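Next comes the sequence, and after it the predicted model I'd like to discuss.
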Amino acid sequence: MKIAITGATGQLGQLVIDALLQRGTAPSQLVAIGRSEEKLEPLAGKGLQTRVADYNVAASLVAALEGVDKLLLISSSEVGQRATQHENVITAAQRVNVKLIAYTSIANALTGNMKLAQEHIATEHLLAGSGIGYVLLRNGWYTENYTDQLLGYLNSKVVLGAAGEGKISAAARADYAEAAAAVLLSEAGEAGKIYELGGDKPFTLSQLAGAVGAAAGQDVAYQDMDPEKLVEIYTESGVPAVFADILVDTDLRIREGALEVHSGDLARLIGHAPTSLGKAIKDALAR
C-alpha cells in the first residue's frame, strides 16, 4: 500500500510523516509530495519516495499520485486559491484511481460561519462529488497559532483579540498529525467519516493570557478589541489586508462557538489526551 502526503515539507506534513514512521510504516510505503526538490531531500534521506509537484500544475500532480492508494491532502496555505488548487489534486487522484483521500478541513466547517471555512467547504463538496472514498479531518485551531506569538505577548504584556469569552478547542499540530496518521493506517473503512478534531479543554483568550503570564511569571492580560481597530493593527504590522480580515472574522465567530469542539474524536484517534495548553506554553518557552 502506498500512502502519499501533499505539502510533505510543511510543518504538518513533516509531523504526519514522523507519526506514520513511529507507527511502524515502512519508509518505502510513503510518498512525500512537495514543490521543492531541495526541501524534499531530507525525506528522501529517510527512505521515502519523493515527488515534486505543484498544486497549480495539473500534470505534475498526476505523475506524483501514480500508484498511490491513500492520499492525505493537506490544505493549501494560499488563501483565495485553495479551492482551485484542491480541485487540481482531486482531479489528478481520479485519473490515477486513488482509493481514499483524507482532507484537512476546519472544525465545524458547515456551521461555524467562518470566512476561513469557505474554501474548505468548497473542497468538501468537490470530494463528495469525486467518486473517490474520502474522510474529513476537520482540524480545530493549532495551539501554535498562539504559542508562536509568545514573545510578542510577553513584550507587550497583552493578548489582543476580538473573541470575547468565546472558547477555542485548540490542540498541538503534532496531535492533529498523529490523528491523520491513525486514519491513514486504519484497516477499518474510513470512507465517509467526518472527524471534528480539537483539544479536550477549550479556553478563552483571557485564559490564554493568564496561562502565558503564569508560565512566564509575569502579568499578561487579554484586551478585547473593536474588530475594525484590530484589522488596522494587523495590517499596520504587515499582515496582508485580506488575511487580517479573515483573522478578525475568525475571532468574531469564536465568540459564537465556531472553534469549540466536544466530539472527543481527537483523543480517541490518538489514544491519549491532546497536549494541554499549559504544556504547550511551557514547551514553547523552553525553546
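Sure thing, it's come through.

going forward, measure contacts between C-alpha atoms and count neighbours the same way
Will do.

buried residues in stretch 218-238?
By neighbour count on 16 or more other Cα atoms under 10 Å, the buried set for stretch 218-238 is V220, A221, Y222, Q223, D224, P227, L230, V231, Y234, T235.

So what touches it?
For stretch 218-238, the surrounding residues in contact (Cα atoms under 8 Å, 6 or more residues apart in numbering) are 153-154, 157-164, 205-206, 209-210, 212-213, 241, 244-245, 248.

A182: neighbour count?
For A182, the count of nearby residues is 18 (other Cα atoms under 10 Å).

correction: V242
12.

ok, it to A211 distance?
30 Å (Cα to Cα, to the nearest Å).

Also I168?
I168 is 14 Å from A211, by Cα to Cα.

who has more neighbours, those two?
I168 (27 against 21).

Surely the more buried one touches I254?
Yes: counting by Cα atoms under 8 Å, I168 touches I254, with 6.9 Å between them.

who touches both of the two?
In contact with both I168 and I254: E260, using Cα under 8 Å, 6+ apart.

residue ranges of the helices in the stretch 151-287 of the chain, please?
For the stretch 151-287 of the chain, helices defined by DSSP state H, counting those that start in this stretch occupy the ranges 173-185, 205-216, 227-236, 241-255, 265-270, 277-286.

Check the offset of the third one from the chain's centre.
What it means is helix 227-236. Mean-position distance between helix 227-236 and its chain equals 24 Å (Cα atoms, centre = their mean, to the nearest Å).

what's the angle from it to helix 241-255?
140 degrees (axes from the mean of the first three to the mean of the last three Cα atoms, to 10 degrees).

again, but for the second one
Here helix 205-216 runs at 100 degrees with respect to helix 241-255, directions being taken by the same axes, to 10 degrees.

Now do helix 205-216 against helix 277-286, angle only.
50 degrees.

Buried residues, helix 205-216. List them.
Buried, per 16+ other Cα under 10 Å, within helix 205-216: L205, S206, Q207, L208, A209, G210, A211, V212, G213.

same deal with the longest one?
Residues of helix 241-255 classed as buried: 243-255 (neighbour count, 16+ other Cα under 10 Å).

try the fifth one
For helix 265-270, a neighbour-count test (16+ other Cα under 10 Å) marks D265, L266, A267, L269, I270 as buried.

Check it against this one:
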Amino acid sequence: MASEPRILVTGATGQLGRLVVANLARTVDPARIVAGLRRPEAAGDLGAQGIEARAVDYEKPETLAAAFDGIDRLLLISSNAIGERATQHANVINAAKAAGVGLVAYTSLLHADTSPLPLRAEHVETERMLAASGLPHVLLRNGWYAENYNGFIPSALEHGAIAGAAGEGRIAAAARADYAAAAATVLAGEGHAGKVYELAADEAFTMAGWAAALTQASGKAVAYRDMDEADYRAFLIGVGLPASVAELLATSDAGAAKGGLFDESHTLSHLIGRPTTPLADVLAAALKG
C-alpha cells in the first residue's frame, strides 16, 4: 500500500459520510480524500477544500470501476435501501476487489452476528461477502444513532409522552459524530484490517430514561408509554406512518427490549480517544434546531 493512501468515502454528502469527510480533512491532506456520491455536481464546497468528487452509485456498477481507480482505502457506508442492501453492497465489494482496493471499512450493525434485530440479515450477508472476497476489511459495527430519536421530539413535547416497545431495554446509542470520528480514525490509521469493532456509547439509556432526559433538557414533562410490539406497530400506522416504517420501528424496539442495542465495551470511546457524546448534549442540540 502506498505510503500516503487515497481514501474514498461513499455517501460523502449524507448524514454520516459528510462527518467522516470533515474528520478526515482535519487529519490528512485533503488531496488524499475522495468523496463518493451519486451526483458529483452536488459536492458543494468539497472541491474548494481540495477534495475530489467521484460518481458512486451502488445501483450502477458501471460507475464503480472508475470511482475506485487508485483508491487504497474505502469506506462502504451501508445503504439505506432496506431489502436491496445486499445486492448494492455486492456491487461495491466486487468493484473494490477488481480495483485492488487495499482496505474496505464497512458500517455494519452492533453485534450483527447475534443481534435480535431483523435488520441484521443484510449486514450479516455483507460481512460474509467481504470475508469471501478476500479483501482486507474492517467491520465498524455501529450501534443506534442517538439522533434516531430526534424526530420524536416535537410530538413528545406536544403530547407529553413518547410511545414505544423497547421495555426496559438498555440502548447504548451514540451521536452520529462519534461514529464518524471512529470511521475516520480507522481510515487514516494503520493495523485495522481484520478487526471487528463493536461501537456504542459509553452510557446507555432506557426509553423511560430518554423521556426523562428530554424533560430535563426541555423543561416540559415527557413520559414513556410502553406497548407490546403489535400494539406499537398498529399505533404507528394509526398516526400515519407507512406500514414498512412502522414495521421497522416496532421490530427495532422489540430487539432493543431484548438487549440488541446495548454494549458496554467502551470500544467506541477507546477508538476515538475521548468519551462519547452525552445524550443530554444530543438533545440540547436538537432542541436548538
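Yep, it's here. Predicted model only: the values in this text are computed from it and were never measured.

can you redo the buried residues of helix 205-216 of structure 1 as a markdown table with distance to S105 of structure 1?
Converted to a markdown table, the buried residues of helix 205-216 of structure 1 look like this (distance: Cα to Cα, whole Å):
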| residue | distance to S105 of structure 1 |
| --- | --- |
| L205 | 23 |
| S206 | 27 |
| Q207 | 26 |
| L208 | 24 |
| A209 | 27 |
| G210 | 30 |
| A211 | 28 |
| V212 | 28 |
| G213 | 32 |
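
For the counterpart of G160 of structure 2 in structure 1, which residues are in contact?
Using TM-score structural alignment as the criterion, G160 of structure 2 maps onto K157 of structure 1. If you count contacts by Cα under 8 Å, 6+ apart, K157 of structure 1 has them with D219, V220, A221.

ditto for V89 of structure 1
With Cα under 8 Å, 6+ apart, V89 of structure 1 has these contacts: Y55, A58, L61, L73.

and if you look at G36 of structure 2?
Counted by Cα under 8 Å, 6+ apart, G36 of structure 2 has contacts L8, V9, T10, G11, A12, A53, R54, A55, V56, A67.

The counterpart of S108 of structure 2 in structure 1: what's its closest spatial neighbour, skipping adjacent residues?
Aligning on TM-score structural alignment places S108 of structure 2 opposite S105 in structure 1. Of all residues not flanking S105 of structure 1 in the chain, R138 sits nearest, at 4.4 Å (Cα to Cα, 6 or more residues apart in numbering).

do V20 of structure 2 as well
Nearest to V20 of structure 2 is A180, by Cα to Cα, 6+ apart, at 4.7 Å.

for V183 of structure 1, same thing?
E190 (7.1 Å).

how close does the counterpart of that neighbour in structure 2 sit to G17 of structure 2?
Counting by TM-score structural alignment, E190 of structure 1 corresponds to H192 in structure 2. Distance, H192 of structure 2 to G17 of structure 2, by Cα to Cα: 19 Å.

between those two, which one's more packed in?
Taking neighbours as other Cα under 10 Å, H192 of structure 2 and G17 compare with G17 leading, 25 against 18.

what's near enough to touch the more buried one?
Counting by Cα under 8 Å, 6+ apart, G17 of structure 2 has contacts V9, T10, G11, I77, A180.

neighbouring contacts of whichever strand or helix holds the match of S108 of structure 2?
S105 of structure 1 is part of strand 100-106 when elements are defined by DSSP states H and E. Under the criterion Cα under 8 Å, 6+ apart, residues 69-75, 117, 120-121, 124, 132-140, 180, 183-184, 191 lie in contact with strand 100-106 of structure 1.

Which SSE is immediately downstream of it?
Note on strand 100-106 of structure 1: by DSSP H and E, the next helix or strand toward the C-terminus is helix 118-128.

what stretch of structure 2 lies opposite that following helix in the alignment?
Against structure 2, helix 118-128 of structure 1 falls on residues 121-131 (TM-score structural alignment).

tell me which residues in the matching stretch are buried?
So, applying 16+ other Cα under 10 Å, buried residues of stretch 121-131 of structure 2: A121, E122, H123, V124, E125, T126, E127, M129, L130.

separation between the residue nearest in space to the middle of structure 1 and M114 of structure 1?
Of all residues in structure 1, the one closest to the mean position by Cα atoms, centre = their mean is N139, 5.6 Å from it. Between N139 of structure 1 and M114 of structure 1 the distance is 14 Å, computed by Cα to Cα.

can you tell me the helix or strand for the counterpart of H86 of structure 1 in structure 2?
Matched to structure 2 by TM-score structural alignment, H86 of structure 1 sits across from H89. Using DSSP H and E, H89 of structure 2 sits in helix 85-99.

any idea which element the residue opposite G67 of structure 1 in structure 2 once aligned lies in?
Matched by TM-score structural alignment, G67 of structure 1 corresponds to G70 in structure 2. Using DSSP H and E, G70 of structure 2 sits in no helix or strand.

From what I see, G70 of structure 2 and P5 are in contact.
No: using Cα under 8 Å, G70 of structure 2 makes no contact with P5, being 9.0 Å away.
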